[in-house]
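Visitor: Have a look at this prediction, sequence included:
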Amino acid sequence: MERHCGRRWQGGSLRELRIHPDGVHLGFNSFTIANGRFGQFAYLGRLEFTPAPTTGTPLAPRYDVVNVTRLFDPTDIQPVSVDPKNPGVLVYDRDALSVGELRGFSADGKEVTYIGYPEESSNIDVFAADLTTGTVRRLTANPEYTDPVDLSPDGNWTVAMDTCGSDRQMFLAAMRDVPPITDVIATSVTSSTRNNGPRRFFQPILIDRYGDRGDYQGQRINASGDGSPGSVNDPNWNGMADPKWSLEGTSIVYWQALAVSPACGGENPLPCETPTAQGGRTYRMMIAELTSRKPTPAPKVTPISDDVPWGLKYEPGSEIPTPLHVPAGAYTFAGARGGSAKVVVTETADKIAIETVEITYTAYTDNGVSTLNGTEKVTATVPALTTSKVDWYSDLTQTVHAKDGTTTTNTKKTSSDGFHLSIDVLTNIFDATGTLTTIIDGKAYRQPANHR
């Protein structure tokens, strides 16, 4: 297996490359096509310089990637699975390793960061896993979408590019403490609604080590400004990928792109803005100086082992693994603090994937504070390789009990004809019929308009 400029590796195209802090290892992702379905796996390998190669291409000095591990084990228990001691019961394992897309590493090199299986329904977050022990921790929890992240040199802070504040994902994810059961088939769609084609809604958010919790949802680092064209908080400038900490931890660099047609103008009411940057540029680099912080030394990182005990050694030409899924059947899913859910799973005709998940909640609660009742049914199909379609029916009611004895009622409901969304995971153009509306504390969160 090898990687060099403009080439491919034996297994697919490399994407989202991340140099490990030891300067010796490389993390990356690669798309897959198996059973007519589009997928992705994450990998970790060692960089090895070959000054005079005699095999492979090009026959010129190059770096090869060797001793590669796929950060996945098909024998591992998946986050939602059948209880091996009780085949009629589903369980959810918050500590299960589910590396969806590798995003980077901690500054000390001990952890890999990645987009993982949701801990709450429809809520896409970033997690970190210890490369040796497999211990998982959740880095973000806001119900909006998080993707690009970087961990500070001292390990105490995360900077995340997040749709927080845009309400882009809230129609799906605003209701908290809903177990991630429909997510076994819905994550491709729920994650793809974060953009409107090239129009993004990311802003840089600074979050402490303990993550989003209660009223603390991090701090937007470019919140100051009047929102005028070209200002630091101009909403037409989209946060792009990969914010980065400086080595001494006192500044953060990120980049943005200006929304241009067709992501503005036309039927989309967002106006197209005339670039104010020199030469009419529509890209800009931003540096946030954290003036109240004192420099801290960057950690010294020694080369890590090539072995990831919880991963699977990659063999060139090996068959793409098929992740395990819950087989068709009727199951019970118990609330940690009371109540339960009845879950009916239907597989595709060829039994290679789940097609429909139907859930009925009865006084379900994981925390003893919020109680969930009602039904939710999601059917997911794949009309084209990179296109996912969902037919979604929700009628959920959540009662939240405050410490002062008051209660709040939240709802997540579709229109009578359901919510039907078809979206390409590579282009992210929103196109739906029907409605899905979530009301939290009296505030209604509605889906974006089509093509927005």
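Guide: That came in fine, so what should we check first?
Visitor: From now on I want contacts and neighbour counts done on CA atoms only, so please keep to that.
Guide: Fine.
Visitor: doesn't D226 fall inside a strand?
Guide: No: judged by DSSP: H, G, I helix; E, B strand; the rest coil, D226 forms no part of a strand; its state is coil.
Visitor: Can you get me a residue count around it?
Guide: Counted with other CA atoms under 10 Å, residues neighbouring D226 total 11.
Visitor: same deal with A52?
Guide: The number of residues near A52, taken as other CA under 10 Å, comes to 10.
Visitor: do the same with the one 5 residues further on
Guide: For T57, the tally of surrounding residues (other CA under 10 Å) stands at 13.
Visitor: Repeat that for G214.
Guide: If we define neighbours as other CA under 10 Å, then G214 has 7 of them.
Visitor: ok, and here's another one to check against it:
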Amino acid sequence: MKHIRILTGLVSASAVLSIAHAHTPRDDLDNNVPSPPKAEAISLVRVPLPPVAPSDEKGSCSLDVNPRGTGCVAKHNNLHSGHFLPDNQHFVAIANFTGAPAAPDPASIYQGQHVLVFKADDSTFANGDNWKCITCGLPAENSKGRTLFVDYPQAFQDGKRLFVGDNIIECEEDLVSEACTPKNTYMRPIRWNTSVDGKGPGGAMRELRLHPDNVHLGWSAFTMANGEFGQFSYYGRLAWNPDPVEGEPLVPRYDVEKVYRLFSADPYQNERVIVHPDDPTQLLIQSEVPTVGELRGFGGTGKEVTYVGAAVESSNIDVFATDLTTGVTRRLTSHPEYCDPVDISPNDEWHVVMDTRGTDRQMFLSGLRGIPPLTDIITSSVTSATRNNGQRRFFQPWIIDKHGDRGTYFGQQVNAQGDGVPGGGDFNDPVWNGRADPRWSWDGTKIVYTQIMPYAPACGDPNPLPCYPSTEDGGRIERIIIAHLTGREPLPTYQVEEAADEVPWGELYVPGETQPQRMSPPPGQYVLQGKHSGYAHVTLGGEGDKINFVEVIYYSFSDDGENVLKGTESVTVESPELTLSHVDWYSNLTQTGPWNGTKLTSADGFQLRIDVMVNLFDANGTMTTTVDGKEYYQPANGQ
């Protein structure tokens, strides 16, 4: 295998990120786009959580720890918040309970991973808790065929159903009602048929997201073809099947029908870098085609699908939105740092993202703006993998208006309250970092998100980064925050129009068919013309049609007529194991103009060894990017 491609309180005005050296590319600006919004008032509240168990030992969650006998969680319990319920006063989450007493004690049901509904205000349920476990005590006969792992909890607008992992939870009563009990609650599996004869367990679905019409869903799935690890995303319709006669499991379930792959076999329809259709000696970069990698969700009104897409600027991983009907694509983010989780507000006017912007984590790779995404033909997975250090994350929540990053506007950090001292526990403590997915309330006045602290081996000896003690109750290392956008008027309640089944720019999925392949230009010598002036000579090398070497020489290259790029860059990527890559990178680039700067590697180059599923940074040599005199260095190994 040659390479891997996974297309995976009141705050002051200073909380609106404005970075002079990180101007949005001129191509992204439009005279019709309004001026950036001013910073707005945001009030942050910690959500009370179930008490922390003293240990994982059976019975450690005693009545002394939780007098109500409603369970305890571990300090690290895989906590994830999700959607608000349609009343805007509750939200759903998942957590791992531990320390429960043995049966027949009534509290024995509070053990393992479960789905909860939390109050979003100061009120409580009838038992005095601000949370209610929906799946604790669920009878086995009510959850036949369910998958054990649940993630990304999402709410239907009927207030009776939840979407978790590849399961749907449904209650005969409103979920928040005392009348909704385990006896009248059911957990139904979702099946995606991938076999010609309709038999077997179906395809492995990941990153599932519910469309706001509550009828369709999107998901991603890994692929393995010709020794390469990849990923495609899909869109389909949920159909209730109360009595299936084929396929596993043979229990009442939801099937996905009329499935479309969000991909076209025609590279001119969805590949970023292609051979020019009129001249096979030249390359063409398509900045406005859908390049759906890992699916992230849908727009608030359901018209668009959101996803991590192929880079428009080299080493810059962003999120995009594409209209499901027309294929019109827009770039939601363009800051040089890494963006992944995203949620668009119910009226499509705003999006909240988890992003490394402001941390300088990725700037050594992507800080120099406007470089064509040519090395990205083989480096996209590797550059995205540097966003984390194992389970240590660098995400913080940001809100950006629908027009996106532009000029020196890069949004407003949601959690800008506090002094920012590492380990201090403030809302903006850099030790606390965001998880997927931040979520808007249906009325657009609140955002809920989850944070986690790093733990060994991402900190602590021998890692040079210290493990700070938690300041949260019970020493927990995960917390849920609700951000109240206090200056906003609630949006009116409305029903999202049911979306069409067909995706015209995608391809109808046929069960059992051979997976397509993403098409890079074949090995050879090419020229990329600057849109304004100059050109780049591009060499793509490899065996057969697999590229593992890219070299680019820039000759006074300019796309905008203001910034001029000169110099060379070359990358070789080898993958000795399925998800492991070794990169040998040489860069000597100089740019003059508004984006004045350099991107330089040491004389012996920059070598990076990283597993895209583990994300541990391990490099030799150096890569340094300088922009307007400010230098950005690579992270130290292990950091």
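Guide: Okay, I see it. It should be emphasised that the depicted structure is a prediction, and the values quoted were computed from it without experimental measurement.
Visitor: Need the counterpart of G370 of structure 2 in structure 1.
Guide: In structure 1, G370 of structure 2 lines up with D177, judged by TM-score structural alignment.
Visitor: Enumerate every residue touching its match.
Guide: E120, S121, D366, S370 (CA atoms under 8 Å, 6 or more residues apart in numbering).
Visitor: how about the first one, what's its match in structure 2?
Guide: The criterion is TM-score structural alignment: under it, E120 of structure 1 has E313 as its aligned partner in structure 2.
Visitor: How many residues are close by that match?
Guide: E313 of structure 2 has 21 neighbouring residues, counting by other CA under 10 Å.
Visitor: Can you tell me the SS state at it?
Guide: At E313 of structure 2 the chain is in coil, as set by three-state DSSP.
Visitor: So it is in contact with L368, correct?
Guide: No: E313 of structure 2 lies out of contact with L368 (CA atoms under 8 Å); the separation is 9.2 Å.
Visitor: now L508 of structure 2: how far from D501 of structure 2?
Guide: Computed as CA to CA, to the nearest Å, the L508 of structure 2 to D501 of structure 2 distance reads 10 Å.
Visitor: overlap in contacts of the two?
Guide: Shared contacts of L508 of structure 2 and D501, defined by CA under 8 Å, 6+ apart, comprise K258.
Visitor: secondary structure class for F171 of structure 1?
Guide: Relying on three-state DSSP, one would call F171 of structure 1 helix.
Visitor: burial measure for it, as a count.
Guide: 24.
Visitor: on that earlier part again, nearest to T381 of structure 1 among the contacts of D177 of structure 1?
Guide: Among the contacts of D177 of structure 1, S121 lies closest to T381 of structure 1 (CA to CA), at 18.9 Å.
Visitor: For the contacts of D177 of structure 1, which two are the farthest from each other?
Guide: S121 and S370 (14.6 Å).
Visitor: between these two, which one's more packed in?
Guide: S121 (24 against 21).
Visitor: Superposed on structure 2, what's the mean shift for the helix or strand hosting Y114 of structure 1?
Guide: Element membership of Y114 of structure 1 [criterion: DSSP states H and E] is strand 111-116. Strand 111-116 of structure 1 differs from its equivalent in structure 2 by a mean of 0.4 Å after superposition (mean CA distance after the TM-score superposition for structure 1).
Visitor: Give me the helices and strands touching that strand, please.
Guide: strand 99-105, strand 126-130 (3 or more CA pairs under 8 Å, 6 or more residues apart in numbering; DSSP states H and E).
Visitor: Compute the inter-axis angle for it and strand 126-130.
Guide: Per axes from the mean of the first three to the mean of the last three CA atoms, to 10 degrees, the angle that strand 111-116 of structure 1 makes with strand 126-130 is 140 degrees.
Visitor: got a list of contacts for strand 111-116 of structure 1?
Guide: 97-106, 124-131, 147.
Visitor: which of those are buried?
Guide: Buried residues within these, counting neighbours by 16 or more other CA atoms under 10 Å: 97-106, 124-131, 147.
Visitor: How about the residue mapped onto E562 of structure 2 from structure 1: what's its closest non-neighbour residue?
Guide: Mapped onto structure 1 by TM-score structural alignment, E562 of structure 2 lines up with V369. Excluding the flanking residues, the one nearest V369 of structure 1 by CA to CA, 6 or more residues apart in numbering is H401, at 5.3 Å.
Visitor: okay but the one you found is in contact with T408, surely?
Guide: Yes: using CA under 8 Å, H401 of structure 1 makes contact with T408 at a distance of 6.7 Å.
Visitor: Now do the shared contacts for those two.
Guide: With CA under 8 Å, 6+ apart, H401 of structure 1 and T408 have no common neighbours.
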